[in-house]
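Undergrad: Just need the structure, nothing else, for what follows:
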Amino acid sequence: MIALDFGFGALEHEFWRLLFVMTRIGAALVAAPLFGISSVPPQVRVIGAGAVAVLVCAWTGVVVPPALFSLAGLLAVLGEVLVGLALGFVLQLSFAAPILAAEVIGGSMGMNMAVAVDPNSGTQSPALGQYFAVVLTLVFLALGAHLQWFALLVESYSTFPPGHTWLGAERTALIASFALRTFTTAATIALPVCLVLLVVQLVTGVLSRSAPSLNLFSLGLPAGILGGLAALLVSAPLLTDLVVRLSHDAVTQAAEVLQP
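TA: I've put the predicted structure just below:
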């Protein structure tokens, strides 16, 4: 099968089949926002990919290329990586919406000075972005969306069997179009707070103009922070609804990629 024979017969065949199946699952876990963060040890990802691969091998009839170390076999492995990265990247697009909204809100509030390391990307992000990301993660897990995503990952072996993993121009354009939903959702999350902050800044500007002795920075920054926090509290139900919709869209977008 792979031009190497260690003399273990059927057991060796199943071992290479398991490793081949783990390629797509491991790529998807690395690209996914929840399982691919830097704080998750690589050993945990390998164990998780192996556990899911055992179920896939038992539930599906995945056939390994006859010569895995040949050019055709390596192309098949690259195709597996491509499908896995695509399914994980779709989740990344959904989880990026709250971070984009936090950038806009934090810039208006003056909260961008308070930054923290984003565990998803390893880069610095506003503190509000961490808050939104935690809320989205909790809702995503509470709704069981991660289980639906794993089910779609298993289903991908029927839509894209080994050796037939080319996504094509239509699916590639579809994945790129998901970015529009990301920006739309980010604008929807940030719009109520930004409108309140705009009113606060207008009032602060009028007061500073009418009373020049008032310091604009000493008055505007605390007012912006208090107004932004009040707007976040008032818009909390809207944020919850949008986060629930984001979780649904994340799974729906992954399902759209798998549609024939």
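Undergrad: all contacts plus neighbour counts: C-alpha atoms, from now on.
TA: Will do.
Undergrad: distance of F183 from A97?
TA: Distance, F183 to A97, using CA to CA, to the nearest Å: 6 Å.
Undergrad: ok, those two, which is more surrounded?
TA: Taking other CA atoms under 10 Å, F183 and A97 do not tie; A97 has more neighbours (27 against 18).
Undergrad: Helix or strand next in line after the helix or strand where that one lies, which one?
TA: Secondary structure from DSSP states H and E places A97 in helix 71-109. Downstream of helix 71-109, the first helix or strand assigned by DSSP H and E is strand 115-117.
Undergrad: in that next one, what counts as buried?
TA: Residues 115-116 are the ones in strand 115-117 that count as buried (16 or more other CA atoms under 10 Å).
Undergrad: in the helix or strand following it, what counts as buried?
TA: As assigned by DSSP H and E, the chain's next helix or strand after strand 115-117 is strand 124-126. By neighbour count on 16+ other CA under 10 Å, the buried set for strand 124-126 is 125-126.
Undergrad: To check against the first, give me the structure of this:
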Amino acid sequence: MNTLQTFFLIFTRVASFIVIVPGFSYKGMPAISKIMLSVGLALAVYPGQQELATVLTPFVFGLFIIKEALLGLAIGFVVQLIFSAIEMAGQFVDFQVGFSMGSQYDPSLGIQVSNYGRLYYWLSILLFFLTNLHHTTIRVFVRSFDDLPITQTSYNYLGTEGIVQMIGFIFESAILLAIPLMIVALLSELVLGLISRTVPQINVLILGMPMKILVSLIFMFFFLPTLISNIGAFMPKIVEMMSEFMYALGTD
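TA: Below is the predicted model:
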């Protein structure tokens, strides 16, 4: 019985992680595929874990299930933050260019997205798999069972300062990824302002939106290799943040 309980606790953490991590939690992916992926990963993790010493009562076992689910969601949320930073960068560009007014519901993501936000997000997903970062992410997650065993019941408090630093880093990274096209959009508005002062007959309100969109698309074409390089350099932060989070959460 304790063998079954041990496996189910491992499966709970794995399934919670898979459900929230972009790339694995794609809404178009069949639920049975996610379950089988979670079961397969749990079976791979199980042999290296120490079984529960005794059979837990239903109440205590339920508390352990909640603990493992929260742990899996927390570690997965750290991974999701990196993708959110990249998508946020695209949304900053959308807002500056004017695409944010044309945002629409994306059933694959389950949120309201616009053009550049969707482009940045799918570029990050593409690099996540092309660079085999998904293998490294799973490897670091599996290590969480050594750093944070299923039998552990007490954890360190991360503190408000650590959470604020993490969120601040996400916003900073989003702005750095978006700033080239944001500058292009701002310069376009500056040019439009000069045109309106020079030729008052031109209706800048009508001309401004198509011009900013056209200019941003042209510069996006030239900036695309640099953008891919910047996103590729930023993505390994997934491993770093996961490791730091698990180290901070664990106890001696």
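Undergrad: Quick check: TM-score for this pair?
TA: The TM-score (TM-score structural alignment, normalised by the length of the second structure) is 0.89; 248 aligned residues with a CA RMSD of 2.1 Å.
Undergrad: if we can go back for a sec, which residues in the second structure does the helix holding A97 of the first structure align to?
TA: Mapping helix 71-109 of the first structure onto the second structure (TM-score structural alignment) gives residues 59-97.
Undergrad: Mean deviation, stretch 46-56 of the first structure versus the second structure?
TA: When the second structure is superposed, stretch 46-56 of the first structure averages 0.6 Å from its matched positions, counting by mean CA distance after the TM-score superposition for the first structure.
Undergrad: How many residues are close by the alignment partner in the first structure of P30 of the second structure?
TA: Aligning on TM-score structural alignment places P30 of the second structure opposite P41 in the first structure. Around P41 of the first structure there are 11 other residues, counting by other CA under 10 Å.
Undergrad: before we move on, what about T184 of the first structure?
TA: 13.
Undergrad: Tell me the counterpart of it in the second structure.
TA: T184 of the first structure maps onto E172 in the second structure, by TM-score structural alignment.
Undergrad: mean shift of the host helix or strand of its match relative to the first structure?
TA: Element membership for E172 of the second structure (DSSP H and E) is helix 159-198. The superposed helix 159-198 of the second structure is, by mean CA distance after the TM-score superposition for the first structure, a mean 1.9 Å from where its aligned residues fall in the first structure.
Undergrad: Point out the other helices and strands that that helix packs with.
TA: helix 58-97, helix 204-234 (3 or more CA pairs under 8 Å, 6 or more residues apart in numbering; DSSP states H and E).
Undergrad: can you list contacts of stretch 235-242 of the second structure?
TA: 75, 78-79, 82, 124, 128, 133, 136-137, 140-141 (CA atoms under 8 Å, 6 or more residues apart in numbering).
Undergrad: Quick one: these as a markdown table, columns for neighbour count too.
TA: Converted to a markdown table, the contacts of stretch 235-242 of the second structure look like this (neighbours: other CA atoms under 10 Å):
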| residue | neighbour count |
| --- | --- |
| I75 | 22 |
| V78 | 19 |
| V79 | 23 |
| I82 | 23 |
| S124 | 24 |
| F128 | 23 |
| L133 | 17 |
| T136 | 15 |
| T137 | 21 |
| V140 | 17 |
| F141 | 22 |
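Undergrad: Among these, which one sits closest to F11 of the second structure?
TA: Checking those against F11 of the second structure with CA to CA, the nearest one is F141 at 12.7 Å.
Undergrad: And that closest one, what's its match in the first structure?
TA: Using TM-score structural alignment, F141 of the second structure lines up with L153 in the first structure.
Undergrad: Its match: what's it in contact with?
TA: 25, 84, 87.
Undergrad: The second structure: which residue goes with P237 of the first structure?
TA: Under the alignment (TM-score structural alignment), P237 of the first structure pairs with P225 of the second structure.
Undergrad: what does L207 of the first structure give?
TA: Using TM-score structural alignment, the equivalent of L207 of the first structure in the second structure is I195.
Undergrad: what residues are up against that match?
TA: Residues in contact with I195 of the second structure (CA under 8 Å, 6+ apart) are I202.
Undergrad: what about it, distance to G40 of the second structure?
TA: Going from I195 of the second structure to G40 of the second structure by CA to CA gives 62 Å.
Undergrad: Pretty sure V79 of the second structure sits against V19.
TA: No - assessed by CA atoms under 8 Å, V79 of the second structure is found out of contact with V19, at 11.8 Å.
Undergrad: residue nearest the centroid of the first structure?
TA: Residue closest to the average C-alpha location in the first structure (CA atoms, centre = their mean): Q92, at 2.2 Å.
Undergrad: Near the residue nearest to that residue when sequence neighbours are not counted, how many other residues are there?
TA: Nearest-residue entry for Q92 of the first structure: P33, 5.5 Å, with adjacent residues in sequence omitted and distances by CA to CA, 6 or more residues apart in numbering. Per other CA under 10 Å, the neighbour tally for P33 of the first structure reads 23.
Undergrad: likewise the one 3 residues further on?
TA: The number of residues packed near G36 of the first structure is 21, by other CA under 10 Å.
Undergrad: now do F129 of the second structure
TA: By other CA under 10 Å, 12 other residues sit near F129 of the second structure.
Undergrad: ok, T182 of the first structure - contacts?
TA: Applying CA under 8 Å, 6+ apart to T182 of the first structure gives the contacts 93-94, 96-97.
Undergrad: which of the residues you listed lies closest to V200 of the first structure?
TA: A97 (24.9 Å).
Undergrad: right, and that closest one touches T188 too?
TA: No - the criterion here is CA under 8 Å, and A97 of the first structure misses it with T188 at 9.7 Å.
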